[in-house]
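Engineer: Here's a sequence, model it:
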Amino acid sequence: MSSKTIQRRDVPSISPELQQFHPVLQRIYASRGIAQQLQLARSAAQLVPFSELKGIDAAVRLLQQALENQLRIVIVGDFDADGATSTATLLSGLKAFGFRHVEYLVPNRFEYGYGLSVEMAELAVGQGAELIITVDNGISALEGVALAKRMGVKVLVTDHHLPGAELPDADAIVNPNQPDCPFPSKQLAGVGVAFYLLMAFRAYLRELGHFNSEQPEPNLAELLDLVALGTVADVVPLDTNNRILVHQGLQRIRSGKARPGVQALIDVANRKAEKLTAQDFGFALAPRLNAAGRLDDMSLGISCLLAPDLPRARMYAAELDGLNQERREIEAGMQQEALASLQRLSFAQEQLPDVLCLYQSDWHQGVIGILAGRIKEQFHRPVLVFAKGDEGELKGSARSIPGLHIRDLLDEVSTQYPGLIKKFGGHAMAAGLTIAEDRFDTFKLALGFVAKKYITPELLTAVLYTDGDLPGDCLSVAFAQLLQQAGPWGQAFPEPVFEGDFLIRQQRLIADKHLKLMLETATGQLVDAIWFNADNKAWPDANVKMIRLAYQLDINDYRDQQSVQLLIRHIEKLG
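Structural biologist: As a prediction, the model looks like this:
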């Protein structure tokens, strides 16, 4: 297991603009880099203007010509939740503008791999595409775009991934991360870029006087539930702009305006729309949507999101829920095998390799990313997990820890050992790659050698940052509600975590895996706490009376009775 330390967040001097907030909120906001109220904006009117996106003018002119000539459009998406929501957002938006011939293609990860590959371009052309629009991919699709262009098909790339040294020869590119793009919110998800394209197109048509009684102006706010879901699901940093998108989407859902597909996912996940949070997107809805792309075909997830009514949406959502259950069972088995593999190597904690590189021939390619994430969380090390691909290849998925840019690490391995990695791509925290099966051991050695330049003992110690002690009068439903409303919380804008010492009054296991505690504060206040998936080898422990916790403040809503509850993130025995 990884070693873990608790460390309080640094709190810079608090800006006068924050002094209208509760003192605890002032501290929380300041520690997350908030100094101005504008950074806490929630109104759609405060979104960064689409005019700052490089390539947006060329993109809307391309769309206008396509609309005027009713060109056949094929949207090429991706097989994750961001790709699914991007596809559904753009398809729904274009149809609302009056496009009559809009279809979509999503690569099956087991057959075509990622994005607008040559094979996907051939499929799109074969479907009669006159304009291909990529969503959540395309910035690295040099060969796929080139093929489409040779066939006389126009290409509009919308993406958010980091570009390589060369850009595709598309008719227009909209990507906040392309060179010389002044758009300040570089963290847009793919679905955010697709939504921005639609906003820009609406403004362009408005200027042309396009809208009338026969073709009313679309209400793009109706797409915000999809935008919010995809943004959180893709774990992009929630900067001010992304928080506005997520907040606006949550508000629509909470007010009963979710589209049937999103509502069906909420229902099958046993959540309540009126109380939905950003965390529910990430931990309840997105895994069900992602299950389609991991085990089957993401077309099922997109069909759910596009369903015209609740009965049909619920049918699709039930299938997604079944796939997610299957995914969980596959993942659990793979995780047991991975841990057993590590134990067979007889590594003591201090002897664990700096980078864990795992492969088993029968592991499922669609689940290796999740497995890599789970193992990384357990051992706090970069983890690469491989599964068998086609024609003697291994497909790998990597997850990293803060401080180690995994894509850059793979880039250096590729540079120092030419030909060892067939292809790779990704971000700081996650990447994918392909290697030859017979070179796995060589790759493992090369990776470990290169990683030694960057990995330090400090890097391998997990740090749980907290927002300090919470005053006793804040252990209340009212303050927990205030915290919920102060979000949305998420990547790079983390939900508050507090710390404190408590006396144990009661402790017991629920369902043989969750630790339920009744705790007493120093002032005699009693409060419930729960540790999901607790270490049941160490707990319950009747000999322990005092503990130190790192926890999140939550509301337990049982039979319409609300009470405050601590969600345990870390526990230390004090005596």
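Engineer: switch to C-alpha atoms for all contacts and neighbour counts from now on
Structural biologist: Will do.
Engineer: so where do the strands sit in the stretch 401-550 of the chain?
Structural biologist: When secondary structure is read from DSSP state E, counting those that start in this stretch, the stretch 401-550 of the chain shows strands at 421-426, 430-436, 462-466, 498-510, 514-520, 526-531, 546-558.
Engineer: Export those strands as CSV, with columns for distance to residue 112.
Structural biologist: Formatted as CSV, the entries for the strands of the stretch 401-550 of the chain read as follows, by distance: least, Cα to Cα, whole Å:
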stretch, distance to residue 112
strand 421-426, 14
strand 430-436, 13
strand 462-466, 37
strand 498-510, 44
strand 514-520, 41
strand 526-531, 41
strand 546-558, 42
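Engineer: In JSON lines, list these along with mean neighbour count and distance to residue 109.
Structural biologist: Listed next are the strands of the stretch 401-550 of the chain as JSON lines, based on neighbours: other Cα atoms under 10 Å; distance: least, Cα to Cα, whole Å:
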{"stretch": "strand 421-426", "mean neighbour count": "17", "distance to residue 109": "15"}
{"stretch": "strand 430-436", "mean neighbour count": "20", "distance to residue 109": "12"}
{"stretch": "strand 462-466", "mean neighbour count": "18", "distance to residue 109": "33"}
{"stretch": "strand 498-510", "mean neighbour count": "18", "distance to residue 109": "38"}
{"stretch": "strand 514-520", "mean neighbour count": "20", "distance to residue 109": "35"}
{"stretch": "strand 526-531", "mean neighbour count": "19", "distance to residue 109": "36"}
{"stretch": "strand 546-558", "mean neighbour count": "18", "distance to residue 109": "37"}
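Engineer: The structure of the following sequence is requested for comparison with the preceding one:
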Amino acid sequence: MTPAPRIRRRLAEAQGQWPDTVPPLLRRIYEARGALTPEQAQPRLGQLLPPDTLGGMQAATAMLADAIAADRHIVIVGDFDCDGATACALGVRGLRLLGARHVTPAVPNRMVHGYGLSPALVDELAALKPELLVTVDHGIACHAGIGAAKARGWQVLVTDHHLPGDALPPADAIVNPNLRGDPFPSKMLAGVGVMFYVLLALRRVLRERGAFADGGPDLSVLLDLVAVGTVADLVPLDTNNRALVGAGLRRLHAGQGSAGLQALIRVCGREAARLTAADIGFAIAPRLNAAGRLEDMALGIECLLCDDATQAEEMARVLDGINAERRGVQQQMTDEAQAALARVEPGASGLPPLAPCLFDPEWHPGVVGLVASKMKERLHRPVVAFAPAEPGSATLRGSARSIPGFHIRDALAAIDAAQPGLMARFGGHAMAAGLTLDESALPAFRDAFHRQAAALLDDSLLQAELPSDGELLPHELDRAHAEALRIAGPWGQGFPEPLFDGVFDVLDWRVVGERHLKLSLRCAGRREPLSAIHFGGWNQQPPPPAIHVAYQLDTDDYQNRRGIQLLIRHWSAA
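Structural biologist: As a prediction, this is how the structure comes out:
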């Protein structure tokens, strides 16, 4: 049994410089996240780090500028997740704005080509007769594919943000803030952010070459794509990323996003004018990701590149249908994973396995990452989930998800150093990684992964924490504060959405939708009851008369009631 999370309050002493228009509640929330001024709390585009501080930019922009001047065929090779799709669409739209006339998007099919720029994908791209390939959100680990492209006489520019291995691929130029020794102050850019920076630097180079009489096109029109890809990839929202995401959200609020994103917002049942980063993460991104997981991300990229509202609506509805199918597959696989873990005898402590490695020959490789993520959340353990690369294949594709304090890519690198060849390939970040191995190597990998976890994890890391912003006062439980919290972001990784905790009396409760718990609560000092819901919170046991709740304060506009509700993230008996 996994222990209940520990609620830890992250309270900060008031020391910042705030105008009277910022409520005291927001001041302490911002300061608990290290923001002491409005400029730090909600940064603007003028605060962006300069593009020329990114390593490799001079070679990259010179190559792109030469290609545009010579009217060469540029192929933007994306990836089959939301960051890769938005980066691909951004690259195509941005280069066309900057004068490129022959720009084509391309993306691998997960089931056919595998990850990234592979030799198989290069063979298929040959029919397009490219002269310059630009990888977005991948490439730093694609040695064989880049070598195959170079052998055909093509130039290759890698734009990526993933951690490099010991050797770099043989590309003509590489832009990646995470290269060793790269001077860029922030290492948090998503793949779409790296490509946006390349476009900013390219515009400056083209200005210097006299390509524009008026300073060049306004690239801020692309920030809706940057916002969606950045939020979807779960990179930390440092000051630089918050400036990018905030600007993109403002475009979407004004109805200025691309036709494809506007259609996806409508299909999700959201309002563009009230869209938040959470809406991107939980509604828009899954619909784009679903195409790459179960079908072909080419559809998602086509939707993002579409300028016709009617066609975009049709594609968005197809993506919505694929996402519904994905949810069904994910739920079945997660249930099977839970059942498999239930058959594993717990250790003497009664806790779940330290580092579960899950595999089922019937699982879909496009969904194992979601299964690993779900199981990681339930168990608070690093988890790897595997599926055959294709039905009946002996090659397994795995997705790993981790917990704070256990760097998953470094753990895989340590396994690779100790047992070279055990994994065919691997790559990723601190919290998420991917790998490929032969099914015969799975037992050895399980043992190696467990040894890494046993060496690096202690009891403190295995105890999940819920950082809380403390208790809301009775007068703060109102619509005005809920609205202020909604627009105070963007919230996300590294700048988390406010979470509060407190003790409430349970006045009434009921189960809705078979899995969700709807409650009516009352707190000291407030006469009116509070509506609350805990999605997935029904555990077959009625709640006690008083509960300690970790919750978010949200607006409730169902049937135009313009009220508030508490979104419960965890509760226990008070």
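Engineer: Select, out of the strands of the stretch 401-550 of the first structure, the one closest to residue 255 of the first structure.
Structural biologist: Proximity to residue 255 of the first structure, assessed across the strands of the stretch 401-550 of the first structure by Cα to Cα, is greatest for strand 546-558 (19.1 Å).
Engineer: ok, now which ones touch the spatially closest residue to residue 406 of the first structure that is not a sequence neighbour?
Structural biologist: Residue nearest to residue 406 of the first structure in three dimensions, not counting chain neighbours: residue 428, with 5.2 Å by Cα to Cα, 6 or more residues apart in numbering. With Cα atoms under 8 Å, 6 or more residues apart in numbering as the criterion, the residues that contact residue 428 of the first structure are 400, 404, 405, 406, 407, 408.
Engineer: Closest one to residue 489 of the first structure out of the residues you listed, please.
Structural biologist: Checking the contacts of residue 428 of the first structure one by one against residue 489 of the first structure (Cα to Cα), the nearest turns out to be residue 400, at 21.5 Å.
Engineer: end to end, how far does stretch 290-307 of the first structure reach?
Structural biologist: Looking at stretch 290-307 of the first structure, the gap from its leading to its trailing residue is 17 Å under the measure Cα to Cα, to the nearest Å.
Engineer: Ok, stretch 373-393 of the second structure next?
Structural biologist: Start and end residues of stretch 373-393 of the second structure are separated by 24 Å (Cα to Cα).
Engineer: Check the contacts of residue 428 of the first structure and tell me the two furthest apart.
Structural biologist: 400 and 408 (11.2 Å).
Engineer: any idea how far stretch 510-526 of the second structure is from the chain center?
Structural biologist: Between the centre of stretch 510-526 of the second structure and the centre of its chain there are 30 Å (Cα atoms, centre = their mean, to the nearest Å).
Engineer: which part of the first structure lines up with that stretch?
Structural biologist: Following TM-score structural alignment, the partner segment of stretch 510-526 of the second structure in the first structure covers residues 508-524.
Engineer: Roughly how far does the closest residue in space to residue 108 of the first structure that isn't next to it in sequence sit from residue 15 of the first structure?
Structural biologist: In this structure, residue 108 of the first structure finds its nearest non-sequential neighbour in residue 297, 5.8 Å apart by Cα to Cα, 6+ apart. The gap separating residue 297 of the first structure from residue 15 of the first structure is 49 Å, by Cα to Cα.
Engineer: Neighbour count for the two, which is higher?
Structural biologist: Set side by side, residue 297 of the first structure and residue 15 show unequal neighbour counts under other Cα atoms under 10 Å, the larger going to residue 297 at 18 against 14.
Engineer: So that one is in contact with residue 105, correct?
Structural biologist: No: under the contact definition of Cα atoms under 8 Å, residue 297 of the first structure does not touch residue 105, with a separation of 10.7 Å.
Engineer: Identify the residue of the second structure aligned to the residue nearest to residue 406 of the first structure.
Structural biologist: Looks like residue 428 of the first structure aligns to residue 430 there (TM-score structural alignment).
Engineer: Surely residue 150 of the second structure and residue 157 touch.
Structural biologist: No: counting by Cα under 8 Å, residue 150 of the second structure sits too far from residue 157 to count as a contact (10.8 Å).
Engineer: so what sits against both of these two?
Structural biologist: Overlap between the neighbourhoods of residue 150 of the second structure and residue 157 consists of residue 171, taking contacts as Cα under 8 Å, 6+ apart.
Engineer: Between the two, which is the more surrounded one?
Structural biologist: When neighbours are counted by other Cα under 10 Å, residue 150 of the second structure and residue 157 differ, and residue 157 comes out ahead with 26 against 18.
Engineer: got the contact list for the more buried one?
Structural biologist: When contacts are counted by Cα under 8 Å, 6+ apart, residue 157 of the second structure touches 60, 132, 133, 134, 135, 171, 172, 173, 174, 175.
Engineer: Alignment lookup: it to the first structure.
Structural biologist: Residue 157 of the second structure maps onto residue 156 in the first structure when the alignment is built from TM-score structural alignment.
Engineer: hang on, its match is in a strand, isn't it?
Structural biologist: Yes: using DSSP: H, G, I helix; E, B strand; the rest coil, the assignment for residue 156 of the first structure is a strand.
Engineer: I'd like the distance from it to residue 62 of the first structure, if you could.
Structural biologist: When Cα to Cα is applied, the distance between residue 156 of the first structure and residue 62 of the first structure equals 8 Å.
Engineer: what's the overlap in contacts for those two?
Structural biologist: Here residue 156 of the first structure and residue 62 share the contacting residues 171, 172, scored by Cα under 8 Å, 6+ apart.
Engineer: ok so residue 336 of the first structure is a helix residue?
Structural biologist: Yes: per three-state DSSP, residue 336 of the first structure lies within a helix segment.
Engineer: What degree of burial does it show, as a neighbour count?
Structural biologist: Other residues within reach of residue 336 of the first structure, judged by other Cα under 10 Å, total 11.
Engineer: quick one: contacts for it?
Structural biologist: Per Cα under 8 Å, 6+ apart, neighbours of residue 336 of the first structure: none.
Engineer: ok, it to residue 329 of the first structure distance?
Structural biologist: Per Cα to Cα, residue 336 of the first structure is found 11 Å from residue 329 of the first structure.
Engineer: just residue 168 of the first structure next, same as before
Structural biologist: To residue 329 of the first structure, residue 168 of the first structure is 40 Å away according to Cα to Cα.
Engineer: repeat for residue 411 of the first structure
Structural biologist: Taking Cα to Cα, one finds residue 411 of the first structure at 34 Å from residue 329 of the first structure.
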